[in-house]
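Student: Please work out how this folds:
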Amino acid sequence: MLEILILFLALGIVAGLLAGTLGLGGGVVIVPALLMIFPLMDFPAAITAQLAVATSLATIAATSISAILTHQGLGAVRWPVALPISAGILLGAFAGAFFASAISSAMLGRLFGIFAMLIAVQMALSSGRLANGENERLPGRGALALAGSAIGTVSAMFGIGGGSLTVPFLSACGMRMQQAVAISAVCGLPIAVGGGIGFVVAGWHHPELPNGSLGFVYLPAAAGIVLTSFPLARLGARLAHRLPATTLKRIFAGALFLIGLKLVL
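Tutor: Prediction:
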């Protein structure tokens, strides 16, 4: 069990850095990692994917709060944009958790793999043309909330913080990368809250839950990941304002594509 705990702590380090630096909730790494770790712990195969996604969402709450505090301190959070998107995300995330609970574990894992590869390709292609904010064209509050509901649904289904969708969306609207990352960090919190509650409710009476679970959330893994992800998210948020995002996005895109390919195969 010591080796498993070390894996959870190491996972938290990577997740925290991703949350702060790229606005990703870390689920793109946490979910596939837990899909490999949980079978080693003899968890039921029928609910492994649901446990991985739900646990990932639980950790995103902590990393989001940590990243939000740092980005806000640096003056990068634009609340008039973040709040309507977050409102839509909260509702979409709750619904997405129930959609994911109704899908077979094997299918959910493969769908996540395909999703990860698509996002990796998108990130690699967009890394060379980051928006500078000069030609920003944001939609109205209603459209932002609608976009948020779609982002929340997909993010909760796959246990991600939403940055892989929120950042490209805001970048496409012409927003500067640092501001898009900061707003994405804000959006991670309603995804975690809405999706996490949904997975707790959906899995509350499941007969195969392992000891230490709250619904589909496996608490020991969530606690171990949060221990390291919370402080590292603050470090990552500071790095986001000092380092060029292009190289980081390309490296992450390559790793994400390989992870997705492994899950699909």
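Student: C-alpha from now on. contacts and neighbour counts both.
Tutor: Fine.
Student: what's the closest non-adjacent residue to residue 111?
Tutor: residue 264 (7.6 Å; C-alpha to C-alpha, 6 or more residues apart in numbering).
Student: quick one: contacts for that neighbour?
Tutor: The contact partners of residue 264, taken as C-alpha atoms under 8 Å, 6 or more residues apart in numbering, are 109, 110, 111, 113, 114.
Student: 7 Å instead?
Tutor: Neighbour list for residue 264: 110, 113, 114 [criterion: C-alpha atoms under 7 Å, 6 or more residues apart in numbering].
Student: Please provide the structure for the following sequence as well, for comparison with the first:
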Amino acid sequence: MLAVSPMELFELAAVVVAAGAISGLLAGLFGIGGGAVMVPVFYQLLGVIGVDESVRMHVAVATSTGVILPTSLRSYFAHKARGAVDMELLRGWVVWVPLGVILATALAAFISSEGLRAIFAVIALVLAARMLLNRDSWRLGTALPGNPGRAIFGSVLGFLSTLMGIGGGVINNTFMTLYGRSMHQAVATSSGVGVLISIPATIGYIVAGWGRPELPPFSLGFVNAVGVALLIPVSLWVTPYGVRLAHALSRRKLEILFGLFLISVSIKFGWSLL
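Tutor: From the prediction side, this is the model:
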């Protein structure tokens, strides 16, 4: 590890706290756990303090899943209190989403840092295009598909979200709106999806990275305990403000904000691959 001065430590802590505030706000606003913000920020911070490139992206993704659980829970209960969550959809995914998560954590140990960043950038860009170019006529149906299609999609949702270190909102929002559900209900339900993803993902990343010598101090497998401890309190505090903002904005404004946000994330990771 490289030596870090007290001032550098203070600056790094300040950036992590700021990332926690942003991720918490986004958890409420978009029904996500904030991973799309935390992962690129953590990736950069871990590079500054000398974490090996071979595990840097893995630690960023895994630590993000550890933070997603409390922010998703708080967002979920806040949205549920407003009656906006599709409980039937969540119950149907209780098995299938975690199944995809388990497969992803098992595979993640064998994927390179560049591979994880490429996955993150491509999926974020595709979803951003969907949000920004959205038309009301873009529909795959007027009702969500039944099984086995719904079960398969739930597993794919869990798989891709875990490899990105996100709570599934970026994918589930698109899925639900393409089948005629309102953006507000999609956002609310996505907070529950984040809960289904974060629990098995955190456990899986701990197991997948256990004993790796390149990991930074205070790591449980790929999950860094210091990062989780710093991000959770701030994220929990600001999440309700994001929920209030989500219910105050129109559907189209939510889609535009969401799309611009995803483009910025995709550009950041795409640039890092050059």
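Student: still on that earlier bit, turn the contacts of residue 264 of structure 1 into JSON lines, columns for neighbour count, distance to residue 186 of structure 1 and secondary structure.
Tutor: Listed next are those as JSON lines, based on neighbours: other C-alpha atoms under 10 Å; distance: C-alpha to C-alpha, whole Å; DSSP: H, G, I helix; E, B strand; the rest coil:
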{"residue": "110", "neighbour count": "18", "distance to residue 186 of structure 1": "28", "secondary structure": "helix"}
{"residue": "113", "neighbour count": "24", "distance to residue 186 of structure 1": "25", "secondary structure": "helix"}
{"residue": "114", "neighbour count": "19", "distance to residue 186 of structure 1": "26", "secondary structure": "helix"}
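Student: Please say which position in structure 2 the residue nearest to residue 111 of structure 1 maps to.
Tutor: Using TM-score structural alignment, the partner of residue 264 of structure 1 in structure 2 is residue 270.
Student: What does residue 35 of structure 1 correspond to in structure 2?
Tutor: So, by TM-score structural alignment, residue 35 of structure 1 is matched to residue 43.
Student: ok, residue 206 of structure 1 - how many residues close by?
Tutor: 12 (other C-alpha atoms under 10 Å).
Student: Now which residue in structure 2 aligns to it?
Tutor: Using TM-score structural alignment, residue 206 of structure 1 pairs with residue 212 in structure 2.
Student: try residue 161 of structure 1
Tutor: So residue 161 of structure 1 corresponds to residue 167, using TM-score structural alignment.
Student: Also residue 22 of structure 1?
Tutor: Match for residue 22 of structure 1 (TM-score structural alignment): residue 30.
Student: thought that match was touching residue 186?
Tutor: No. In this structure, residue 30 of structure 2 is not within contact of residue 186 by C-alpha atoms under 7 Å, at 8.8 Å.
Student: neighbour-wise, which of the two wins?
Tutor: Between residue 30 of structure 2 and residue 186, residue 30 has the larger neighbour count (other C-alpha under 10 Å), namely 28 against 25.
Student: Regarding the match of residue 264 of structure 1, which helix or strand does it belong to?
Tutor: Assigned by DSSP states H and E, residue 270 of structure 2 belongs to helix 251-272.
Student: Show me which positions of that helix end up buried.
Tutor: For helix 251-272 of structure 2, burial by neighbour count (16 or more other C-alpha atoms under 10 Å) applies to 254-256, 258-266, 269-270.
Student: same question, stretch 234-252 of structure 2
Tutor: Quick answer for stretch 234-252 of structure 2 (16+ other C-alpha under 10 Å): 234, 235, 236, 238, 239, 240, 241, 242, 243, 245, 246, 247.
Student: Find the nearest non-adjacent residue to the counterpart of the third one in structure 1, please.
Tutor: Meaning residue 236 of structure 2. Aligned counterpart of residue 236 of structure 2 in structure 1: residue 230 (TM-score structural alignment). Residue nearest to residue 230 of structure 1 in three dimensions, not counting chain neighbours: residue 63, with 5.0 Å by C-alpha to C-alpha, 6+ apart.
Student: where does the aligned partner of that neighbour in structure 2 fall, helix, sheet strand or coil?
Tutor: Under the alignment (TM-score structural alignment), residue 63 of structure 1 maps onto residue 71 of structure 2. Three-state assignment for residue 71 of structure 2 (DSSP: H, G, I helix; E, B strand; the rest coil): helix.
Student: looking at it, residue 71 of structure 2 is touching residue 33, isn't it?
Tutor: Yes. Residue 71 of structure 2 is in contact with residue 33 according to C-alpha under 7 Å; the separation is 5.9 Å.
Student: any common contacting residues for those two?
Tutor: residue 27.
Student: So for those two, which sits in the more crowded spot?
Tutor: Taking other C-alpha under 10 Å, residue 71 of structure 2 and residue 33 do not tie; residue 33 has more neighbours (39 against 35).
Student: is it true that the more buried one lies in a helix?
Tutor: No. Residue 33 of structure 2: not assigned to a helix; according to three-state DSSP it is coil.
Student: Please tell me how far it sits from residue 234 of structure 2.
Tutor: Computed as C-alpha to C-alpha, to the nearest Å, the residue 33 of structure 2 to residue 234 of structure 2 distance reads 13 Å.
Student: what number of residues lie near residue 25 of structure 2?
Tutor: When neighbours are counted by other C-alpha under 10 Å, residue 25 of structure 2 comes out with 30.
Student: and the helix or strand hosting it, which residues are buried?
Tutor: Secondary structure assignment for residue 25 of structure 2, by DSSP H and E: helix 6-30. Buried residues in helix 6-30 of structure 2, counted by 16+ other C-alpha under 10 Å: 12-13, 16-30.
Student: Perfect, I'm done here.
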